[in-house]
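S.K.: okay, predicted coordinates and the sequence, questions at the end:
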Amino acid sequence: MKTLKGYIFWTYERGSLHYDVMVTLILAFIFITPHLWNYGDHPAVANQPPSELLVRTNGGGALIYQVPSDLAHAKDGSVSEAQLVRAIQPVSGPVTIDSYAPLRDASGRITAYKVWAHR
């Protein structure tokens, strides 16, 4: 009982056999239990959904946005600056568009718009 009490209250001197046993048990718990139990702490998936808006800085307060085509297209398939601004405003607030260009995939279909803007 005295030995168990010594383990619970950590009364053994450093370098003793019982101290080394306690440290070994703690390290074994730390390194072995993740393989035995699922703690549910897996990293988030890095893939972004195709409808996410990307924002990068261009220096001097200018920003470059990549707006997916499904966020900016009108019903007839065309796009206007007003539609691009509507897609950008929820993320960045009011912006002024300097220019924009369509981004196409290998088959020539427009997948997104690259928009240069500033606040």
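M.R.: All right, it came through fine.

S.K.: contacts, neighbours, all on C-alpha from now
M.R.: Will do.

S.K.: run a quick neighbour tally on Asp70.
M.R.: Asp70: 15 surrounding residues under other CA atoms under 10 Å.

S.K.: do you know how far it is from Val23?
M.R.: Distance, Asp70 to Val23, using CA to CA, to the nearest Å: 57 Å.

S.K.: distance of Ala112 from Thr96?
M.R.: Distance check for Ala112 against Thr96: by CA to CA, it reads 19 Å.

S.K.: higher neighbour count, the two?
M.R.: A count of neighbours by other CA under 10 Å puts Ala112 above the other of Ala112 and Thr96, at 23 against 12.

S.K.: another one to put next to it:
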Amino acid sequence: MMRLLRNYIFWTYERGSLHYDIMVTLILAFLFISPHYIDFKDRPQDSPLEPTQTLVQEAGSGYVYTLRPQDIRHDTGDLSGDLLYAVVQYAGPVTMDRYEVVKDAHGKVIRYKVWVHRP
């Protein structure tokens, strides 16, 4: 019995043998079953990460760009011009149809939606 246990511990069985297959099965069983019974303390982060990319969706004959406020220059005083400038940086020459300011429950701007089409 000690010899059998020693051979399992030092992995001395030939590949394809019955004992080798038993060892591999035990390892795979541990890998797939243990997370259900052992708490490894791995949890998602408390706050979701803020998206860092511009979202582009197809809308009919054009596109809808969803931009974060920090992606917009606010130095010209013309919000529609600033939004168009930001979209042109991503999409190239486009014509803006309309835009929408999306605010949270406290009135803070969280994103801009810009509808554009290619001329």
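M.R.: Looks like it came in fine. Since this is a predicted model, take the numbers as computed values, not measurements.

S.K.: next, the TM-score between them, please.
M.R.: Overlay of the two chains. TM-score (TM-score structural alignment, normalised by the length of structure 1): 0.58; 98 aligned residues with a CA RMSD of 3.4 Å.

S.K.: and Leu26 of structure 2? What does it align with in structure 1?
M.R.: Using TM-score structural alignment, the partner of Leu26 of structure 2 in structure 1 is Ala28.

S.K.: mind listing what's buried in the helix or strand hosting that match?
M.R.: Element membership for Ala28 of structure 1, per DSSP states H and E: helix 17-36. Neighbour-count burial for helix 17-36 of structure 1, counted by 16 or more other CA atoms under 10 Å, picks out 18-19.

S.K.: so how far is it from its chain's centroid?
M.R.: Centroid displacement of helix 17-36 of structure 1 relative to its chain, using CA atoms, centre = their mean, to the nearest Å, is 33 Å.

S.K.: onto which residues of structure 2 does the next helix or strand after that helix map?
M.R.: Under the assignment DSSP H and E, the closest C-terminal helix or strand after helix 17-36 of structure 1 is strand 54-59. Aligned by TM-score structural alignment, strand 54-59 of structure 1 falls on residues 55-60 of structure 2.

S.K.: buried stuff in the matching stretch?
M.R.: For stretch 55-60 of structure 2, by 16+ other CA under 10 Å, it's Val56.
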